[in-house]
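S.K.: Dropping the sequence and predicted coords here.
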Amino acid sequence: MPPRLSPFVQRLPPRFLCPAVPRSFFRALGSIQPKPRTNPERFNHGHDLPVLISSRTSAFLRKEPMLPLRTGAIAIKKGMSAIYDPVTAKRIPCTVLQLDRCQVISHKRRDIHGYWAVQVGCGTKEAHNVSRPERGHFAAQGVPLKRHLAEFRVKNAEGLPEIGSTISADLFQEGQFVDARAITRGMGFAGGMKRHGFSGQPASHGNSLTHRAMGSAGASQGSGSRVLPGKKMAGRMGAEMHTVQNLKILKVDVENGIIVVNGAVPGPKKGIVKLQDAIMKPWPNIDPSVGVSGMGSTAEKLEASV
């Protein structure tokens, strides 16, 4: 019976029949041959999920359902109070906000700026306290000088009110929900216990004047002998943009421009608060023209007269 050859010997030819090919030749072949295309559905494992497309247009379309249908308003925080509810017999804490000559300044269009937005201004300012580029911006739109400016993203062109329109307090109705954005109060330099809620060091057992100290900031050789970025440490606290969602409108006074919302709003007294329809709640079923009186700008009136 002849001896059996191993499968490995049968698969490979003898070495003297194989020419010596340098390793650089295989590297050149690997760079020339086309690489396999990445599976476009590797990030979407569900059968009902659409394929994600990495483009500016597709990103805008994904974000479009979450954008409000109308503009918001700039308000001034006057302080906190409370309202007694006779039905539930509870004392409801609330924040009093006031609108001060809130007016539409300009528009941001998608074909020009890449997105839909409304620029709103409030208050007033002397001309000698406004820079020349800012004065040119207000003059081009035909609106008076404003102290504060803010932008409110909207879904499409239907949410752009007329330039120069005045926004009143009845833009928001009692019972609806809004999102409040403001800059929080600045606390200055704060330690780890106040800034991040650290528990602190032990009160006894050899602790020497480090009861409120942070402790170790990073390991030695195991993690690269450095402090990793983003480590919670002592530093400046507050003075950051913060958003409080789903605040209920309790009262609206159109004559005095006062809006009373349930709960607390970030920022100090006399601070600027940006109010807009809550994105986590159903959109209010009201006419988009409610609360916005179309006065028109001076520039449009001059063009119409000519």
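M.R.: Sure, I can see it.

S.K.: Only C-alpha atoms from now on, for both contacts and neighbour counts.
M.R.: Will do.

S.K.: Which residue ranges of this protein form strands?
M.R.: Secondary structure of the chain (DSSP state E): strands at 73-85, 90-98, 103-108, 117-122, 148-153, 166-167, 177-183, 188-190, 235-237, 241-253, 258-262, 272-277, 292-293.

S.K.: Give me the contacts around the last one.
M.R.: Meaning strand 292-293. Residues outside strand 292-293 that contact it (CA atoms under 8 Å, 6 or more residues apart in numbering) are 161, 165-168, 171.

S.K.: picking that back up, could you dump the strands of the chain to TSV with distance to A203 and mean neighbour count?
M.R.: Listed next are those as TSV, based on distance: least, CA to CA, whole Å; neighbours: other CA atoms under 10 Å:
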stretch	distance to A203	mean neighbour count
strand 73-85	38	18
strand 90-98	37	19
strand 103-108	57	25
strand 117-122	52	25
strand 148-153	48	18
strand 166-167	56	24
strand 177-183	36	22
strand 188-190	20	13
strand 235-237	23	15
strand 241-253	35	18
strand 258-262	40	23
strand 272-277	42	23
strand 292-293	60	18
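
S.K.: okay, now the one to match up with it:
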Amino acid sequence: MQKGIIGKKIGMTQIFDAQGNVVPVTVIEAGPCAVTQKKTVENDGYESVQLGFGELKAQRVNKPLKGHFDKGDVAPKKTLREFRLNDTSSVNVGDIVKADVFAEGDRVDVQGTSKGKGWAGVIKRWNFGRLKESHGTGPVGRMGGSTGCCSDPSRVFPGKHRSGHLGAVTTTVQNLTVAKVDAENNLIAIKGAVPGPNGGIVCIRDSVKAKKA
């Protein structure tokens, strides 16, 4: 990975390209992010940088984090994320990463926390089909049906698709296209949808698939 940045999802809108076609985009407030820590092969076994995003009042910082920020002489940040870069020689603690680190046309992967849906049944959670609604089924058309044998092995195997909590998990959408970059206002417009609700924290990285292509 060559570059990355932390951002906050603003919402979806649409823009027009040079041919006049409508392009649905997600607007992300990307940065400015401060480099709060730099890891090297000699000290940590790998190279990476830790970025901080969002201002945080000093009275809301605990002592360990205060020492962490003071060591790098960086103002307290609300969100910290680590990015494993291929080369960190040109990055130093205290540097500011802005939205112009990406350019229009770049391919990126966007990681965020998906929207929480609460408890969901098997139809919504796993795309099950309904049971037959003829005589004898009863009022259980949206249930999952049989989940195990009654004799052998007389149990339900782990990992069986059943109802449960849906969403609120780390999700990555790969190989999206940067449609527009507004460096002055720290905004990046990415074609398509990205994980999470409006106001959610997302991480934008170089696309893994684009590098393989």
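M.R.: That came through fine. The structure displayed is predicted, hence computed values, not measured ones.

S.K.: about what we covered before: for the strands of the first structure, which one sits closest to S225 of the first structure?
M.R.: Nearest to S225 of the first structure among the strands of the first structure is strand 235-237; the distance by CA to CA comes to 21.8 Å.

S.K.: For that closest one, give me the average deviation versus the second structure.
M.R.: Following the fit onto the second structure, the mean deviation recorded for strand 235-237 of the first structure is 0.5 Å by mean CA distance after the TM-score superposition for the first structure.

S.K.: Name the residues of the biggest helix by length in the second structure that are buried.
M.R.: Longest among the helix segments of the second structure by residue count, using DSSP state H, is helix 63-72. Across helix 63-72 of the second structure, burial judged by 16 or more other CA atoms under 10 Å covers 66, 69.

S.K.: mean shift between that helix and the first structure?
M.R.: Looks like 0.8 Å for helix 63-72 of the second structure (mean CA distance after the TM-score superposition for the first structure).

S.K.: Relative to the first structure, which residues correspond to that helix?
M.R.: Aligning helix 63-72 of the second structure against the first structure (TM-score structural alignment) gives residues 132-141.

S.K.: Report the distance from the matching stretch to the chain centre.
M.R.: 27 Å (CA atoms, centre = their mean, to the nearest Å).

S.K.: what does stretch 76-88 of the first structure give?
M.R.: The answer for stretch 76-88 of the first structure is 28 Å, by CA atoms, centre = their mean.

S.K.: between the strands of the first structure, which gets nearest to L228 of the first structure?
M.R.: So among the strands of the first structure, strand 235-237 is nearest, using CA to CA, at 15.8 Å.

S.K.: Please name the residues that touch the residue of the second structure most remote from its centre.
M.R.: Relative to the centre of the second structure, the most outlying C-alpha is that of H135, 46.4 Å out, by CA atoms, centre = their mean. Counting by CA under 8 Å, 6+ apart, H135 of the second structure touches no other residue.

S.K.: so what corresponds to it in the first structure?
M.R.: Using TM-score structural alignment, the equivalent of H135 of the second structure in the first structure is H205.

S.K.: swap in K124 of the second structure?
M.R.: Structural correspondence for K124 of the second structure with respect to the first structure (TM-score structural alignment): K194.

S.K.: now V110 of the second structure
M.R.: V110 of the second structure maps onto A180 in the first structure, by TM-score structural alignment.

S.K.: so its match touches V244, yeah?
M.R.: Yes - the pair A180 of the first structure / V244 is scored as a contact, 5.3 Å apart, by CA atoms under 8 Å.

S.K.: Need the residues touching each of the two.
M.R.: Both A180 of the first structure and V244 are contacted by 265-266, under the criterion CA under 8 Å, 6+ apart.

S.K.: The match of V110 of the second structure - nearest residue in space that isn't next to it in sequence?
M.R.: Distances taken as CA to CA, 6 or more residues apart in numbering put L275 closest to A180 of the first structure, at 4.9 Å, once the chain neighbours are dropped.

S.K.: next one: I249 of the first structure
M.R.: Using CA to CA, 6+ apart, the nearest residue to I249 of the first structure is V261, at 4.5 Å.

S.K.: Now check the second structure for the residue matching that neighbour.
M.R.: Applying TM-score structural alignment, one finds that V261 of the first structure aligns to I190 in the second structure.

S.K.: so how far is N198 of the second structure from that match?
M.R.: Taking CA to CA, to the nearest Å as the measure, I190 of the second structure falls 14 Å from N198 of the second structure.
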